[in-house]
Structures are given as structure tokens and as C-alpha cells.
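Asks: I need the structure of the sequence given here:
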Amino acid sequence: MNNLVLECLSLAKQYADGANSVQVLNDLNFELRAGELVAILGVSGSGKSTLLNVLGGLDEPTAGDVRVKGVSWSRLSASQRCTYRNESLGFVYQFHHLLADFNAWENVAMPLRIAGMSQVDAKSQALQWLDRLGLSARASHRPSQLSGGERQRVAIARALVREPAVVLMDEPTGNLDQGSAERVLSTLEGLRDLNTAFVIVTHDESVAARADRRLRLEQGQLVAIQ
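Replies: Okay, here's the model as predicted:
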């Protein structure tokens, strides 16, 4: 069975910088399989966040193609992209981006509500995910009442609540102290029974060491780290 969930084909991305053109991604090829955890390292400005945005269909490549579960972003309209993204992808950022006026379970339930699920069923699923991530006692707390590590675990629950094929993570521990970061990483390791694949962009070698594969973004291409 082909368990390929994400692929990049000859991906390129350029930005205009005045009269010059800056090549951020250059003939980049990448494959990700179900259940795999891949870390992407690179120096600041190497294009890691740009790559994640292109992978997630949030930014257009200059050339090449990105396919999620065999579906090319280029073949979807803007509205189709939103629907497919909510169904097939999860996102976790350095800053949690939780909605301040909603409590933890309401934030986790948001993708389900957007998809049309009833509030009763969405709440039930959200609470199950918060329980799995050790946050049952914090389900009714708003983000301002949670620690940094708790907020990030709520964001992970929100990313996983629709059981997506891929979760894209941009420096998920970059804003946390060492103890909170370790708790988040342990949470990810506890999710290895899922069929979801994870791509973690990080500058932290200790975070990358927990991955199945480590890649470095250099001169617009991904290079395997032995």
C-alpha cells in the first residue's frame, strides 16, 4: 500500500527584492509517509517557514508542485483549498494562536465546528483529545489562564482533532522554557500510534534528535543529516 501523504516535486520559490530576485527554494523534492516524524533544520532566513507555508497551500510556489494525499494545491480553488486544508492538515506555530475569548475545549473544537459538526459532538471529541494530552482539568480555562506549555498542547490537540494526514509545526517549542518544551516533545512521542505524519521546523538540534528523519534546508534544497 502506498502510504505517501505529502510530496514536493521540483519545488521553487522566488521573491523580488527591489531589482533583484531571491531564490528561497530551488528544485526541492521531498516525500513524507504516514506516521513519520521529520525535522527540518536551517539557519534563520534559510526559508524554513516559507517551505511550511508552501507545503500547507498558504503560499504559492514559483514552480513545481505540492500534493497532499495525491491532491495538488494548484488544482484547487481558494475555497476548495480552505476545505481541504481543514480536513487534511493541522498547523502548530511557535505562538499558539489560540482564540483568547474561547476556552481550551472551544479552541480545540473549532475545526470540527467549521466542518459542520454539532457543538455537542465537537465538544465530546475536543474533550477526548484534551484528556489524551493530559489537559482534562484545564478544558474550561481560557488561554490567559494556561501556562505556555499548556497552551501549546491545546494547539496540538486542535491540530489533531480532525485526525489529519499531516501536521506542520513551525518552531513549536521555540517560545517555551526547557521543562515546557520537554513536555510538548513527550506529548508528540506519545502520539506515535497515530497515522498522522509530522513535519517539525526547528533550529533546535535536541528537538530534531527526536525525529525519524532529520533534514537541513540549505541553498533552497533539503539535505539529509546523517
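Asks: For the rest of this, base every contact and every neighbour count on C-alpha atoms.
Replies: Fine.
Asks: what ranges do the strands span in the chain?
Replies: Listed in chain order, the strands of the chain (DSSP state E) span 4-17, 20-33, 37-41, 63-68, 71-72, 89-92, 166-170, 197-201, 213-218, 221-224.
Asks: Could you dump those into JSON lines and include mean neighbour count and distance to Glu150?
Replies: As requested, the strands of the chain are arranged in JSON lines below (neighbours: other C-alpha atoms under 10 Å; distance: least, C-alpha to C-alpha, whole Å):
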{"stretch": "strand 4-17", "mean neighbour count": "17", "distance to Glu150": "29"}
{"stretch": "strand 20-33", "mean neighbour count": "16", "distance to Glu150": "28"}
{"stretch": "strand 37-41", "mean neighbour count": "24", "distance to Glu150": "22"}
{"stretch": "strand 63-68", "mean neighbour count": "20", "distance to Glu150": "29"}
{"stretch": "strand 71-72", "mean neighbour count": "15", "distance to Glu150": "34"}
{"stretch": "strand 89-92", "mean neighbour count": "24", "distance to Glu150": "13"}
{"stretch": "strand 166-170", "mean neighbour count": "23", "distance to Glu150": "16"}
{"stretch": "strand 197-201", "mean neighbour count": "25", "distance to Glu150": "19"}
{"stretch": "strand 213-218", "mean neighbour count": "19", "distance to Glu150": "26"}
{"stretch": "strand 221-224", "mean neighbour count": "17", "distance to Glu150": "32"}
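Asks: For the comparison step, fold the sequence that follows:
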Amino acid sequence: MIQVQGISKSFAGQRVLRELSFEVPDARITALLGANGAGKTSCLRILCGLLRAEGGQVLVGGVDPALDPQGVRRQLGVVGDREGLYERLTVAEYLDIFARMQGLSGGALKSALASVCEELELQSLWKRRMGGFSQGERMKVSLARALVHQPKHLILDEPTRGLDVLAVRLLRRTLLRLRSAGTAILFSSHVMPEVAELSDRVLVMSQGRIVGRGSPDELIAETGCGNLEDSFVALAYGERTPVAGEVV
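Replies: The predicted structure is shown next:
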């Protein structure tokens, strides 16, 4: 489980996160839903230990990333910027490096690499250098890097951005399998159909605050709207779209 209690963050005197508190349970997919600039990426970077929060506390599997970043990274997989790939390396070389950085060696290393290769259908890319890879191919490699050490927690920042249909289907299938295996999954998005289809729980974020939380159906019921998109607008901006047949 990931636990967040009362964290804030400012840049150049501008507050971007305002006393956020939420949980990401094990064996659930939680979506962090917000418009561009809502603070989603800053929040995720704090959870990963890349930024320090101003007050409050974050626990990833009971470990505080501000106090023990290496301890958090051992049990956390992160899919963020797909531009972080080393284009002169083959997929096999790249994943081997990251697996070793997570402490894998010998038979455990070979088994982990074989597992992500099969799970993410990387066979045709395995010996290729990564320069010139498509967005979908880059996503596969980024996801493999995040999963090679079999983490208990997975964080993804806008994972479907720029992907084609087949890549989105592979990502969706992988996340559902991980949920069934007990992984705590948190992904950020502003794409409503993606959130409605994948998530068990939704955290609606606006101007650095959590302004709504619950399952997609619970948010729709809470706002009295007809779909998740209208519910998001109502919660984030205070605007409500009448449902079909409603007299206003």
C-alpha cells in the first residue's frame, strides 16, 4: 500500500500541492485524474523520492522515500518519461543494467529478463538498439524496466500518451494481471475513457488538491452526472452538466 498524509509542495513561491492525503491499496488500480497543471506529476515524483514534500509523510510499503529512497526503489516500479532510454543500447543490454541495479544476478537475473520479455512481447525487439523506436515500443521497454524486479507497487505517469491501439491493449492487459497478483497501482491521466475502464478508484485532482475520490460509479452518483467526464468537470471546476431528461 502507498499512504500519503498531508503533503504540500511549492516551486518559486507558487503552491502546486496543497495538503494531499490519500491511499493506494494493494490489488487495486487507482487513477489520479486531473487536467494539465493540476499537480499530478509533482505528486508522483514525491512518491518516487525524486522530490521532497513540504510537511506530511509518504509511505510506500511502510517505507518513507525521504528517509530511505533506495528502500522504496526496491519495491517500486515507475513508468515516467519514455525519453529516458539509452538509444545506443539494445533492449537486452538496457534491461540487464537496470535489473542488476536492483540487485538481481545469476539465475534470478536470467529468469527476470526472460519473464518481462515474454510478458511484454519484446522478442522481436530484444536484440535491437532503441534508437528510432516508436512510442509503443518505447512504452514496452519502459514498462519492462519498471517491472523487471517484480515490485509490489507501480506508478505510471500518463502511460497511454501517444500510444496506438495495440500498445494500449498490451498495457491494459498487463495492469489487470498485476492487479490480480496484488500489486498496488497508481497512474495519472486526463483521458476519461481510460480512467473509467481501468480504475477501481479515482482521485480527482484540481489546483493541487484532491477534490473527489471513489470508484467511477461512486463519483457519478455523488455528482448526479451521467458520466465520469461530467463528474470530473463538476468536481474540478464546479460546473455540472444536466443528465438526459433533467429539467433545469
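Asks: Give me the TM-score for this pair.
Replies: TM-score for the superposed pair, counting by TM-score structural alignment, normalised by the length of the first structure: 0.85. Supporting figures: 213 aligned residues with a C-alpha RMSD of 2.1 Å.
Asks: still on that earlier bit, list just the one of the strands of the first structure that sits closest to Arg81 of the first structure.
Replies: Judged by C-alpha to C-alpha, the one of the strands of the first structure that comes nearest to Arg81 of the first structure is strand 71-72, at 9.8 Å.
Asks: how many other residues sit next to Leu67 of the second structure?
Replies: Neighbours of Leu67 of the second structure under the rule other C-alpha atoms under 10 Å: 11.
Asks: Map it across to the first structure for me.
Replies: Counting by TM-score structural alignment, Leu67 of the second structure lines up with Arg75 in the first structure.
Asks: Quick check: the most centrally placed residue in the second structure vs Asp217 of the second structure, distance?
Replies: With distances taken as C-alpha atoms, centre = their mean, Leu156 lies nearest the centre of the second structure, 2.2 Å away. Using C-alpha to C-alpha, to the nearest Å, Leu156 of the second structure is found at 23 Å from Asp217 of the second structure.
Asks: try Ala146 of the second structure
Replies: 30 Å.
Asks: Kindly report the same for Met139 of the second structure.
Replies: For Met139 of the second structure, the distance to Asp217 of the second structure - C-alpha to C-alpha - is 29 Å.
Asks: More neighbours: those two, which one.
Replies: Using other C-alpha under 10 Å as the criterion, Met139 of the second structure and Asp217 rank with Met139 on top: 26 against 16.
Asks: That one matches what in the first structure?
Replies: Matched to the first structure by TM-score structural alignment, Met139 of the second structure sits across from Gln152.
Asks: Run a quick check on that match versus Phe91, I expect a contact.
Replies: No: contact criterion C-alpha atoms under 8 Å: Gln152 of the first structure and Phe91 do not qualify, at 11.3 Å.
Asks: now the helices for the first structure?
Replies: Counting by DSSP state H, the first structure has helices at residues 48-55, 78-88, 104-114, 119-132, 148-160, 178-189, 205-208.
Asks: Map Leu76 of the second structure across to the first structure for me.
Replies: Correspondence of Leu76 of the second structure to the first structure, assessed by TM-score structural alignment: Leu89.
Asks: can you check Arg209 of the second structure too?
Replies: Counting by TM-score structural alignment, Arg209 of the second structure corresponds to Gln221 in the first structure.
Asks: Then Leu44 of the second structure?
Replies: Leu44 of the second structure maps onto Leu52 in the first structure, by TM-score structural alignment.
Asks: So its match is in contact with Val167, correct?
Replies: No: with contact defined as C-alpha under 8 Å, Leu52 of the first structure does not reach Val167; the gap is 10.3 Å.
Asks: burial of the counterpart of Asp164 of the second structure in the first structure, as a residue count?
Replies: Alignment note (TM-score structural alignment): Asp164 of the second structure maps to Asp177 of the first structure. By other C-alpha under 10 Å, the residues close to Asp177 of the first structure number 11.
Asks: what does Gly106 of the second structure give?
Replies: Under the neighbour criterion other C-alpha under 10 Å, Gly106 of the second structure is assigned a count of 8.
Asks: what do you get for Val168 of the second structure?
Replies: By the criterion of other C-alpha under 10 Å, Val168 of the second structure has 18 neighbours.
Asks: ditto for Ala100 of the first structure
Replies: Using other C-alpha under 10 Å, the number of residues around Ala100 of the first structure comes to 12.
Asks: which residues touch the counterpart of it in the second structure?
Replies: Ala100 of the first structure maps onto Glu87 of the second structure when the alignment is built from TM-score structural alignment. If you count contacts by C-alpha atoms under 8 Å, 6 or more residues apart in numbering, Glu87 of the second structure has them with 129-132.
Asks: would CSV of those residues with neighbour count and distance to Gly55 of the second structure be doable?
Replies: Conversion of the contacts of Glu87 of the second structure to CSV gives the following (neighbours: other C-alpha atoms under 10 Å; distance: C-alpha to C-alpha, whole Å):
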residue, neighbour count, distance to Gly55 of the second structure
Arg129, 17, 43
Met130, 20, 40
Gly131, 13, 41
Gly132, 9, 42
